[in-house]
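Participant: Build me a model:
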Amino acid sequence: MNTANLLNQIAFIKEIDKVKYIQRKTKLFNSDRNENDAEHSWHLALMAIVLAEHSDEPVDILKVVKMVLIHDIVEIDAGDTFIYDSQKNHSNTDEERLAANRIFGLLPKQQADELIAIWEEFEAGETKEAKFAKAMDRLEPLLQNTSNNGGTWKEFDVSYKKVYEKKSVIKEGSSTLWNYAEGLINESVEKGILKNE
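Facilitator: Sure thing, here's the model as predicted:
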């Protein structure tokens, strides 16, 4: 048994427990309770498994699941940036890269290197797996906001244009899911739960 590896892995497992305390702006379905990052990542993993048949290209589902489970771990250090934040860009930052290196760096080198590479692939959003994983990441909050009478859209005065722009990433991974999502966005305007300016 490699005791050093085990102790490093346990240290990582303890560290990532902090993900459970990171509150997101979106709320659970039909609820006024904010979702945390761990709940979000778990939900995306199950969505990816259930919705994989709708990916535009066949994907390595285990890789997608790994991506969605680890994609927000960096928020332990970097914090959660609201997707509609007008002050801070929601794209990969130096702060997140430092976080990835520190947190995944707790693991034995081979595992650390693998998870950092998977995290970077997700952030780049260029492979079919990353595109599908990002589609899950954008679809879940859309479903939440439509179930919550506009949710964060109303709370933070987010416009149709901004929602459409951010959610259009879904079409990179799945035209089927994008058609569904686009319908939900348009219905939300018709229902008056998303302002069209």
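Participant: contacts and neighbour counts: CA atoms only from here.
Facilitator: OK.
Participant: For S31, give me its contacts.
Facilitator: S31 is in contact with N148, counting by C-alpha atoms under 8 Å, 6 or more residues apart in numbering.
Participant: Give me the number of neighbouring residues for the closest residue in space to Y21 that isn't next to it in sequence.
Facilitator: Nearest non-adjacent residue to Y21, counting by C-alpha to C-alpha, 6 or more residues apart in numbering: N36, 6.4 Å away. Residues contacting N36 under the criterion other C-alpha atoms under 10 Å number 19.
Participant: and what of G183?
Facilitator: Other residues close to G183 by other C-alpha under 10 Å number 11.
Participant: S175 versus that one, what's the distance?
Facilitator: To S175, G183 is 12 Å away according to C-alpha to C-alpha, to the nearest Å.
Participant: To compare with the earlier structure, here is another sequence to fold:
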Amino acid sequence: MNFEHLEKQMKFIIEIDKLKSIYRQTLLIDQSRHEGDADHSWHLAMMAMTLKEHANFEHIDILKVIKMVLIHDIVEIDAGDTFCYDEVGYQDKRDREVKAAKRIFGILPEEQTKEMWDLWEEFEEMATPESKFAASLDRLQPILNNYFTEGAAWKKHNIKLSQVIKKNGHIKDGAPALWSYVEKLLNSAVEKGYLING
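Facilitator: Coordinates of the predicted model:
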């Protein structure tokens, strides 16, 4: 057994425990607290398993999708969570996250560092079937939470329907059926006053 290899893996596993302490703007559906990044990643992995039939692709590697959604926010241990509609925060988001990815994935043995980096970059680029579906789930999940908390984060930040559509429209690239579902939710959210019609 290569203990040096195992030590690096354990160091990474201990490091990513910090993801449990990174909180997002989104509330849990029961509104008891803000959602953590680890909660979010777990929820996306379950969504990938449950909703795979709705992916916009005949052949998709669902295990790869699950890997992507589990690691995509690990960089936020260093970079912090950038709220989806924070235009100022998005200006240096990429730089912060690349630096974080290099440090955190770099804890692992070399071959696993490369695997994590490649998966993270693929997710970010949204060019493959797996990354498009993973990104669709990543955007669907907070919409569900916002709708079922009566627009809690939307109201707090005065978010408009046009912003939600602009930021999340790529859901249809990965899963058109899920985008149709989102459109119904958004129309209902406007009718119920959860979301500003603008």
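Participant: And what about the closest residue to Y90 of the second structure other than its chain neighbours, helix, strand or coil?
Facilitator: Once flanking residues are discounted, Y90 of the second structure sits nearest to T82: 6.9 Å by C-alpha to C-alpha, 6+ apart. Assigned by DSSP: H, G, I helix; E, B strand; the rest coil, the conformation of T82 of the second structure is coil.
Participant: Distance check, A45 of the first structure against L69 of the first structure.
Facilitator: Distance, A45 of the first structure to L69 of the first structure, using C-alpha to C-alpha: 6 Å.
Participant: let me fix that: V59 of the first structure
Facilitator: Distance from V59 of the first structure to L69 of the first structure, counting by C-alpha to C-alpha: 16 Å.
Participant: for K161 of the first structure, same thing?
Facilitator: Distance from K161 of the first structure to L69 of the first structure, by C-alpha to C-alpha: 29 Å.
Participant: neighbour-wise, which of the two wins?
Facilitator: Ranked by neighbour count (other C-alpha under 10 Å), K161 of the first structure and L69 place L69 first, with 21 against 13.
Participant: Tell me how many other residues crowd the aligned partner of T128 of the second structure in the first structure.
Facilitator: Under the alignment (TM-score structural alignment), T128 of the second structure pairs with T127 of the first structure. Neighbours of T127 of the first structure under the rule other C-alpha under 10 Å: 13.
Participant: now Q141 of the second structure
Facilitator: When neighbours are counted by other C-alpha under 10 Å, Q141 of the second structure comes out with 16.
Participant: Now the top helix by length along the first structure on the second structure. Mean distance?
Facilitator: In terms of residue count, the longest helix belonging to the first structure (DSSP state H) is helix 128-147. Compared with the second structure after fitting, helix 128-147 of the first structure deviates on average by 0.4 Å (mean C-alpha distance after the TM-score superposition for the first structure).
Participant: Spit out the contact partners of the residue sitting nearest the centre point of the first structure.
Facilitator: With distances taken as C-alpha atoms, centre = their mean, D137 lies nearest the centre of the first structure, 3.7 Å away. With contact set as C-alpha under 8 Å, 6+ apart, D137 of the first structure has these partners: L44, V68.
Participant: so what's H43 of the first structure closest to, chain neighbours aside?
Facilitator: E140 (7.9 Å).
Participant: starting at the chain centroid, how far to the longest strand along the first structure?
Facilitator: Longest strand of the first structure, by residue count under DSSP state E: strand 23-27. Distance of strand 23-27 of the first structure from its chain centroid, counting by C-alpha atoms, centre = their mean, to the nearest Å, is 12 Å.
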